[in-house]
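Visitor: here is my input; please provide its structure:
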Amino acid sequence: MVDSNLNAGVGDLAALISRIAQNEGDHSTAIASLSLHRRNMATLPVHCIYQMGLGVVVQGAKEIMLAGKPTHYSAGESLLTTIDLPVVSHVTRASQREPFLGLMLTFDPRMVVQIAALMPPAKSIKEIPPNPLSVEPLDEGLIDALSRLIKLLDEPDLITHLEPLIQQEIVMRLLASNHGPQLRHIATAGSPSQNISRIVGWLKQNFTRPVSMEELAANAFMSPSTFRQHFRAMTGVSPLQYQKKLRLQEARQQMLSKNLDASSAALMVGYESASQFSREYRREFGESPQRDIKRMRLAEE
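Guide: This is a model prediction of the structure:
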């Protein structure tokens, strides 16, 4: 009976998403933190930054690659990201008849910290090592809350008042679930995970600036070697590699959306050498900037 209820709930959630995301692509909504996604066929791997939040698949399947390690999740499963991560993502199962359907809900870290402080932990986080990506099955309570959040899009006058309450409920349910220990690693004041999360937030806002590992480590209240160890454990890459990925992805977006040439994009994101930018761009994306942007534009036509 439980499995049939869960399957019915996942099916209802898929119907809600399909009704709004009628065309293939990523669909932003009137709820800024919520986006809905539909793909009619498997996709090529795409470099992107996953923000702190919850990804849910209700039809089809997806693979996320972090530092060369794949994470798979499919219909009826949720993916929790506890820190902003540079990943390679692609849909692995989708068709015209049964398209991939999913959602992404990002979280305000301050809200997570506030709610975690109010709820007693179900498990000791010391017993469970931090993992920036965790996959767990959906449960009926979480499905119900997510469904109500999507249905709220039909009542725009109530979004401002009810959306924060449903978001808080979702975070509470995650804290009480098997995802809970991973959220608590980030929410525990003074923990290595929270300090790394704070540094990641700073890097996202200041990735064009030169960075000193000693300065970053000091701001995280760690020695440089310990800082590098914890940073790599949380993000899959070193601090300098993380900054480089942020720069390259921003440059790629600027070239694609604003028709900038490679040299201008390189200077905009903090590179002093255009040739170094082109070398690192090719290593990251597999092609020169010019060829890569041309390929992406052709794919959009």
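Visitor: for the rest of this, base every contact and every neighbour count on C-alpha atoms.
Guide: Fine.
Visitor: measure Gln167 to Glu215 for me?
Guide: Relative to Glu215, Gln167 is positioned 35 Å away (Cα to Cα, to the nearest Å).
Visitor: and this one, so I can compare the two:
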Amino acid sequence: MESRRTSLIEAELRKRVIAAFDRPEEHAAIDDVALHVARGPVAPMLTHFHPTLYVVLQGAKRLILGGRQIDYHGGQLVLMGVDLPALVEIIQATEPAPYIAVELAVDRRVLGELVAQMPPRPPGRGRPVGVYPLPASAVSATSRLVQLMESPTDARILAEGVKREILYRVLSSGGGDGLLQMVRAEETLASIGQATDWMHDHLGAPIAVEDLAARARMSMSTFYRAFKDATGTTPTQYHKMLRLHEARRLVALRSRSMTSISEAVGYASPAQFSRDYKRAFGSAPIHDAQRYGREAVSSGESAAADQ
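Guide: Predicted coordinates for the structure are as follows:
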């Protein structure tokens, strides 16, 4: 009986998400909440995640983080524990059965308050990205959150309480280990953040792991292990993904040549830049520049960019 009730709530929630997604003014009514609907597969793209939980209601998505591939689908809860760039693609979505998910940014302050009020639980091992069964109680709370989007006044007064409830429901479920890890790793992540912040600000500069470890006030071996535990990838891979993410933004702006963009993100060779870009996004930068509406390179640069 409970299973049937949850299925009915999920079906109603899917309808509400699609309806609100098609009316942007509604799903913008609640801060730190985003709705995702895709009516067909989407090619891999580089995305920068922040601490977030996803209630996945239908369809399937693939995430590639360093050498790890993670698939998740409707009926699952996904927790992103740290800031990290990763490749994502929607692998299962159709017009009659689109990919549907609700994204909620994790408020670490609220999370810490909840953990302090709840009974202690044995420590588990969370990962930078965790996939868990979707708890029925979280489905019900998420449905009420999306319903609030229909009334800006209701959303303004009640949304924070419902978001807090969703975090509580997840903490009380199998996904609680992932959220607890966010709280317990706060000090380590703050130290790792010194290094990632520097990488964000120096995309064009070469990196030396020993210098990053010094910024994090850790030994080389401790830093490398902590960085990989926190982000799921190595410092070098992380920096490379950041560079390519920025390169794609510059390509979309169409304000620079490919050579200028490759130099801006630290590539000495435009050909190597193009190969890495194509490996990450599935198409050469010149093709993306054309797709964005204007060719951003001269004909003399085209040969190098297409390599």
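Visitor: so what number do they get for TM-score?
Guide: Aligned and superposed, the two chains score 0.83 in TM-score terms (TM-score structural alignment, normalised by the length of the first structure); 291 aligned residues with a Cα RMSD of 3.0 Å.
Visitor: re the thing from before, neighbour count: Gln167 and Glu215 of the first structure, which is higher?
Guide: Neighbour count, other Cα atoms under 10 Å: between Gln167 of the first structure and Glu215, Gln167 has more, with 21 against 12.
Visitor: give me the aligned partner of the more buried one over in the second structure.
Guide: For Gln167 of the first structure, the aligned residue in the second structure is Lys163 (criterion: TM-score structural alignment).
Visitor: to which residue of the first structure is Thr236 of the second structure aligned?
Guide: Using TM-score structural alignment, Thr236 of the second structure lines up with Leu240 in the first structure.
Visitor: give me the nearest residue to Glu10 of the second structure, chain neighbours excluded.
Guide: Val139 (6.7 Å; Cα to Cα, 6 or more residues apart in numbering).
Visitor: what about that neighbour, which helix or strand?
Guide: helix 136-148 (DSSP states H and E).
Visitor: where in the first structure does that helix fall?
Guide: Using TM-score structural alignment, helix 136-148 of the second structure pairs with 140-152 in the first structure.
Visitor: can you verify Ile18 of the second structure is assigned to a helix?
Guide: Yes. Counting by DSSP: H, G, I helix; E, B strand; the rest coil, Ile18 of the second structure is located in a helix.
Visitor: what residues are up against the residue nearest to it when sequence neighbours are not counted?
Guide: Sequence neighbours aside, Val37 is the residue nearest to Ile18 of the second structure in space, at 6.7 Å (criterion: Cα to Cα, 6+ apart). Going by Cα atoms under 8 Å, 6 or more residues apart in numbering, Val37 of the second structure touches Val17, Ile18, Phe21, Pro98, Tyr99, Ile100, Ala101.
Visitor: do that again at 10 Å, thanks
Guide: Neighbouring residues of Val37 of the second structure by Cα atoms under 10 Å, 6 or more residues apart in numbering: 14, 17-18, 21-22, 58-59, 93, 97-102.
Visitor: the residues you listed, buried ones only, as a PyMOL selection?
Guide: Command for PyMOL, covering only those of these found buried under the criterion 16 or more other Cα atoms under 10 Å:
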select buried, resi 14+17+18+21+58+59+93+98+99+100+101+102
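Visitor: inside helices: which ones of the contacts of Val37 of the second structure?
Guide: Using DSSP state H, the members of the contacts of Val37 of the second structure that fall in helices are Arg14, Val17, Ile18, Phe21.
Visitor: closest to Ala159 of the second structure among those residues?
Guide: The nearest member of those to Ala159 of the second structure, counting by Cα to Cα, is Val17 at 15.6 Å.
Visitor: hang on, isn't that closest one packed against Val33?
Guide: No. Taking contacts as Cα atoms under 10 Å, Val17 of the second structure lies outside contact range of Val33: 11.6 Å.
Visitor: what comes up buried for whichever helix or strand Lys245 of the first structure is part of?
Guide: Counting by DSSP H and E, the element that carries Lys245 of the first structure is helix 239-258. For helix 239-258 of the first structure, a neighbour-count test (16+ other Cα under 10 Å) marks 239-240, 242-252, 254-256 as buried.
Visitor: longest strand in the first structure, please.
Guide: Ranked by residue count, the top strand of the first structure under DSSP state E comes out as strand 85-93.
Visitor: circling back: export the contacts of Val37 of the second structure to a markdown table and tack on distance to Val170 of the second structure?
Guide: A markdown table is the format used below for the contacts of Val37 of the second structure (distance: Cα to Cα, whole Å):
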| residue | distance to Val170 of the second structure |
| --- | --- |
| Arg14 | 19 |
| Val17 | 20 |
| Ile18 | 23 |
| Phe21 | 24 |
| Asp22 | 28 |
| Gln58 | 19 |
| Gly59 | 21 |
| Ala93 | 26 |
| Ala97 | 26 |
| Pro98 | 25 |
| Tyr99 | 22 |
| Ile100 | 19 |
| Ala101 | 16 |
| Val102 | 14 |
